[in-house]
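# Sharing a model that was predicted from the sequence below.
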Amino acid sequence: MATSCLSDEEKREQANLKAQKELEYYDMSSIDSYPVFKDCDEMLTTPDCFYKNLQSTVYNKLRVEKIPIRLAVKDSVYLSITVAKSGQIKYDSIFKCAKEIDKFKIDSLLQTRLNDLPVIESARKRSIPVSSSYRLPIVFIPVDSLEY
């Protein structure tokens, strides 16, 4: 009597090889669906709804009180924000900053003000929750400016 079954170790190796080949086929640098805020319609999920809600959430956290920096003209910074696969939104750092803005002072202030962002539904890749990172522009307008 002869058998030709694979050992458990050989089965694991074959499964690992198959999984690696499958991962090579899929583009893991992109997502299938954007994170979803409660206000967004899941069936009509677009990047616009996510970005609009993210911008609004960050803006509301920053406008609570004046930001103590001196600016001569309107200027901006780009924030790096991550949505974890658990759905937690987290401010990471300043991605890009104008020369006139004190990057370290603003980063410290942003770390303080953006420390308790909401939990949302995370981005998905092949129906699996994944972490994703985004860049968000924030425009600072001098208080005495008439450009409101």
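Structure received. Residues are numbered from 1 along each chain as shown.
# use CA for all of it now, contacts and neighbours both
OK.
# Enumerate every residue touching Asp92.
Residues counted as contacts of Asp92 (C-alpha atoms under 8 Å, 6 or more residues apart in numbering) are Leu79, Ser80, Ile81, Thr82.
# and Leu79, how many neighbours?
Close neighbours of Leu79, defined as other C-alpha atoms under 10 Å, add up to 20.
# Check the offset of stretch 117-135 from the chain's centre.
Distance, stretch centre to chain centre, for stretch 117-135: 7 Å (C-alpha atoms, centre = their mean, to the nearest Å).
# Flag every buried residue along that stretch.
Buried residues in stretch 117-135, counted by 16 or more other C-alpha atoms under 10 Å: Val119, Ile120, Glu121, Ser122, Ala123, Arg124, Lys125, Pro129, Val130, Ser131, Ser132, Arg135.
# try it against this one:
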Amino acid sequence: MKKISVLLCVLILSSCEYFNVKKTSSEAILKEELQTFNWNEVDAYPSFSDCDSSLTKLAGKLCFERVLRRHIMTSLQQEIIIVTQDIRDTIYLEFLLSEKGDLTLQKVEVDSLTVAEIPSIKELLNNSLDSLPKIFPATKRGQQVKTEFKLPIIINVK
């Protein structure tokens, strides 16, 4: 009877899937983890040294946009721009910020009247980016990442 109970226990344990261990490769784990990321959101937005790092995520984004907008507007106000008609236009600037903090103006959406009155507007906008203070790139899970964003600028020339 003892031999039968021992044999029965061995058969039960050997038929159990509990002892079968599935091996998972690191590539499979990485692939699964990458699918859970929301690639459209970052943990921390880009920032300038003027923006306090203890700000909330949204406040940090607003501070970054405010500093960038103020820098561009200050640069444009230093230029002598002569127009024949009053210009009041919203220009949309599309930027690419690299993982290293390099800012590039990708696209400028501007009204044709503004381009007719200020033909060098795109060049002036590009030149305004030359003297920007150091930009700290956005981060995602502790890594610096490339980001794209759109910034509206209101041009008012009389």
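Happy to help now that I have it. Nothing here was measured: the structure is a model prediction, and the numbers come from that model.
# hang on, the earlier thing: narrow the contacts of Asp92 of the first structure to those in helices?
Mapping these onto helices (DSSP state H) picks out no residues; all lie outside.
# ok, back up a step: can you tell me which of the buried residues of stretch 117-135 of the first structure is closest to Glu24 of the first structure?
Of all those, Glu24 of the first structure sits closest to Lys125, with 14.2 Å by C-alpha to C-alpha.
# gap between that closest one and Thr46 of the first structure?
Using C-alpha to C-alpha, to the nearest Å, Lys125 of the first structure is found at 15 Å from Thr46 of the first structure.
# Nearest to Glu24 of the first structure among the contacts of Asp92 of the first structure?
The shortest approach to Glu24 of the first structure among the contacts of Asp92 of the first structure belongs to Thr82, at 24.2 Å (C-alpha to C-alpha).
# Spit out the contact partners of the closest one.
Here Thr82 of the first structure is in contact with Ile89, Lys90, Tyr91, Asp92, Ser131, Ser132, Ser133, Tyr134 (criterion: C-alpha under 8 Å, 6+ apart).
# what does the second one align to in the second structure?
With the correspondence set by TM-score structural alignment, Lys90 of the first structure lines up against Thr104 in the second structure.
# What strand or helix carries that match?
strand 103-109 (DSSP states H and E).
# Buried residues of that strand, list them for me.
Leu103, Leu105, Val108.
# so of the buried residues of stretch 117-135 of the first structure, which ones are in strands?
If you go by DSSP state E, these have Ala123, Arg124, Lys125, Pro129, Val130, Ser132, Arg135 in strands.
# Take those residues and write them to CSV, including distance to Ser33 of the first structure.
CSV is the format used below for those (distance: C-alpha to C-alpha, whole Å):
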residue, distance to Ser33 of the first structure
Ala123, 5
Arg124, 5
Lys125, 7
Pro129, 10
Val130, 10
Ser132, 11
Arg135, 17
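# in the second structure, which spans are helices?
Shown for the second structure, the helices assigned by DSSP H span residues 2-15, 26-35, 57-77, 112-117, 121-128.
# Any chance of a markdown table for those helices, columns distance to Ser49 of the second structure and mean neighbour count?
A markdown table is the format used below for the helices of the second structure (distance: least, C-alpha to C-alpha, whole Å; neighbours: other C-alpha atoms under 10 Å):
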| stretch | distance to Ser49 of the second structure | mean neighbour count |
| --- | --- | --- |
| helix 2-15 | 63 | 11 |
| helix 26-35 | 31 | 10 |
| helix 57-77 | 9 | 16 |
| helix 112-117 | 33 | 14 |
| helix 121-128 | 18 | 15 |
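# Now flag whichever of the contacts of Asp92 of the first structure is closest to Glu65 of the first structure.
Of all the contacts of Asp92 of the first structure, Glu65 of the first structure sits closest to Leu79, with 19.2 Å by C-alpha to C-alpha.
# hmm, back to that, want to try JSON lines for the buried residues of strand 103-109 of the second structure, with distance to Asp86 of the second structure as columns?
Formatted as JSON lines, these follow (distance: C-alpha to C-alpha, whole Å):
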{"residue": "Leu103", "distance to Asp86 of the second structure": "31"}
{"residue": "Leu105", "distance to Asp86 of the second structure": "26"}
{"residue": "Val108", "distance to Asp86 of the second structure": "20"}
